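S.K.: sequence and predicted structure are below.
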Amino acid sequence: MAVIVRAGAAPLWWPGLLAAAVGVFVPGLTGRRVGLPAGAVLFLVAAVVVALLRTGRYAQLAEGAARAGRSDFLQDRAVTVRNWRRAHRWWLLGAFVAAVASGFLVPGAGGLLLAGAGAGLWAKAVRIGRREQRDDVLYWVRTDWAVRGGPAGKQVKAYRTTGPVAGGGRPGGGGGGRPPRRAGRTPRRGGRR
């Protein structure tokens, strides 16, 4: 589940920094002395708001999580990241273009706002990872539920859990874990987290 949260962090962070850098070289309508401090404030606000958004809902779903069964399909983290980024590519491109264009009015502000949203998503994934480490599980959400509204949307009824290295993942949505063993009641690899 944290993979979905984390999937948007890099596509917002790096283009946001690039858009802010473009703004540094463009004088803009307000000038850099106004634009960059305003962008720093927007960065902090966006990071805090995105990091705290729907935290209660995430906690509620995690508390009601049930152990994944043999019939649950667990989608590989790399597939989840690729599918999320492909589904949101036009939105991400539009956000980048808007951030660059805003640099001609308020230099750097739009790019730093975008980067702040990325930083907030990364912080949220880290917080989820700490909970997963504490509970010694990975939280998963059904793929069809996540596609329609994200990992904490109204359509998500509950999370599933597996051991902390199932699906080649680590707590917080990072990679590097060992793939699950096929013996016993370990779920099949392959749901979106």
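M.R.: Yes, it's here. Numbering: from 1, shown residues only.
S.K.: could you use CA atoms for every contact and neighbour count after this?
M.R.: Noted.
S.K.: so what's residue 35 up against?
M.R.: Contact partners of residue 35, counting by CA atoms under 8 Å, 6 or more residues apart in numbering, are 106-109.
S.K.: mind doing that once more with 10 Å?
M.R.: When contacts are counted by CA atoms under 10 Å, 6 or more residues apart in numbering, residue 35 touches 20, 23-24, 27-29, 102-110.
S.K.: highest neighbour count among these?
M.R.: Counting neighbours by other CA atoms under 10 Å, residue 108 leads the contacts of residue 35 with 36 neighbours.
S.K.: quick one: which helix or strand includes the residue lying closest to that one once chain neighbours are set aside?
M.R.: Computed as CA to CA, 6 or more residues apart in numbering, the closest residue to residue 108 that is not its neighbour in sequence is residue 20, at 3.9 Å. Assigned by DSSP states H and E, residue 20 belongs to helix 9-24.
S.K.: and that helix, how far out from the chain's middle?
M.R.: Centroid separation between helix 9-24 and its chain, computed with CA atoms, centre = their mean, to the nearest Å, is 16 Å.
S.K.: presented hereafter is structure B, for comparison with structure A:
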Amino acid sequence: MGRGGQSLARVAVIVRAGAVPLWWLGVLAAGIGVVLPGLTGRRIGVYVGAALFVGCAAAVALVRRRGYTEWAERASRAGKFDYLQDRAVTLRNWRRAHRWWLLLAFLVAVGSSLALPAAGGLALAGARAGLWLKAAWQGRRERRDEALLWVRTDWAGSGQPVGKKVKGYRTTGTGAGDAVPGGARRR
């Protein structure tokens, strides 16, 4: 790293990191839940699951938005010697750090299918939709400001780009890194 440079990870990529595993685990849990009869029956379970999908998507998309906005407004320019972490490395680190939580969420979703078939799986899929919406919101902001948002990897070590350890964001131009605004892979 030399000369005091810091390792930086994209904020939008950290937000999107959980979207893919939550989606597939949610779809799998919902599929298993539909096979199980459950206490309330499939129709009620699917209706409750649809409501949970919408509720979880809205909650995840809206939670901590003010924190992201405040840090983005006070962001400083990244230094010449800062190291920009690859998108794949950020995704891998987040998923490794949260693999047990993802497994636990999957098991709870499948277990809840004994009472409400498919509801837990649809709630997980709704959380994925909320993460995707939040990343898309950040992408629109990054395009508008023409600046990508980065956070130091040691501050966001637990996968929380607005956690207690975070003391600020850094910005670069939109051409930096290997992810487009919003955290998707650059093609």
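M.R.: That came in fine, so what should we check first? Not measured: the values here are computed from a predicted model.
S.K.: could you get me the TM-score between them?
M.R.: After superposition, the two chains reach a TM-score (TM-score structural alignment, normalised by the length of structure 2) of 0.91; 177 aligned residues with a CA RMSD of 1.1 Å.
S.K.: helices - which of the contacts of residue 35 of structure 1 land there?
M.R.: The helices, defined by DSSP state H, take in 20, 23-24, 102, 109-110 from these.
S.K.: closest one of these to residue 85 of structure 1?
M.R.: Using CA to CA, residue 110 comes nearest to residue 85 of structure 1 of those, at 20.8 Å.
S.K.: now which residue in structure 2 aligns to the closest one?
M.R.: Here residue 110 of structure 1 is matched to residue 120 in structure 2, going by TM-score structural alignment.
S.K.: ok, residue 33 of structure 1 next?
M.R.: In structure 2, residue 33 of structure 1 lands on residue 43 (TM-score structural alignment).
S.K.: residues in contact with the residue nearest to residue 108 of structure 1?
M.R.: Per CA under 10 Å, 6+ apart, neighbours of residue 20 of structure 1: 14, 26, 35-36, 39, 99-100, 102-103, 107-115.
S.K.: try 6 Å
M.R.: 108, 111-112 (CA atoms under 6 Å, 6 or more residues apart in numbering).
S.K.: please apply the same query to residue 42 of structure 2.
M.R.: Residues in contact with residue 42 of structure 2, defined by CA under 6 Å, 6+ apart, are residue 117.
S.K.: can you map out the helices along structure 2?
M.R.: 11-16, 19-35, 42-62, 65-73, 87-97, 99-112, 119-145.
S.K.: count of residues packed around the aligned residue in structure 2 for residue 151 of structure 1?
M.R.: Using TM-score structural alignment, the equivalent of residue 151 of structure 1 in structure 2 is residue 161. When neighbours are defined as other CA under 10 Å, residue 161 of structure 2 has 28 of them.
S.K.: how much space between residue 161 of structure 2 and residue 30 of structure 2?
M.R.: 29 Å (CA to CA, to the nearest Å).
S.K.: repeat for residue 43 of structure 2
M.R.: 13 Å.
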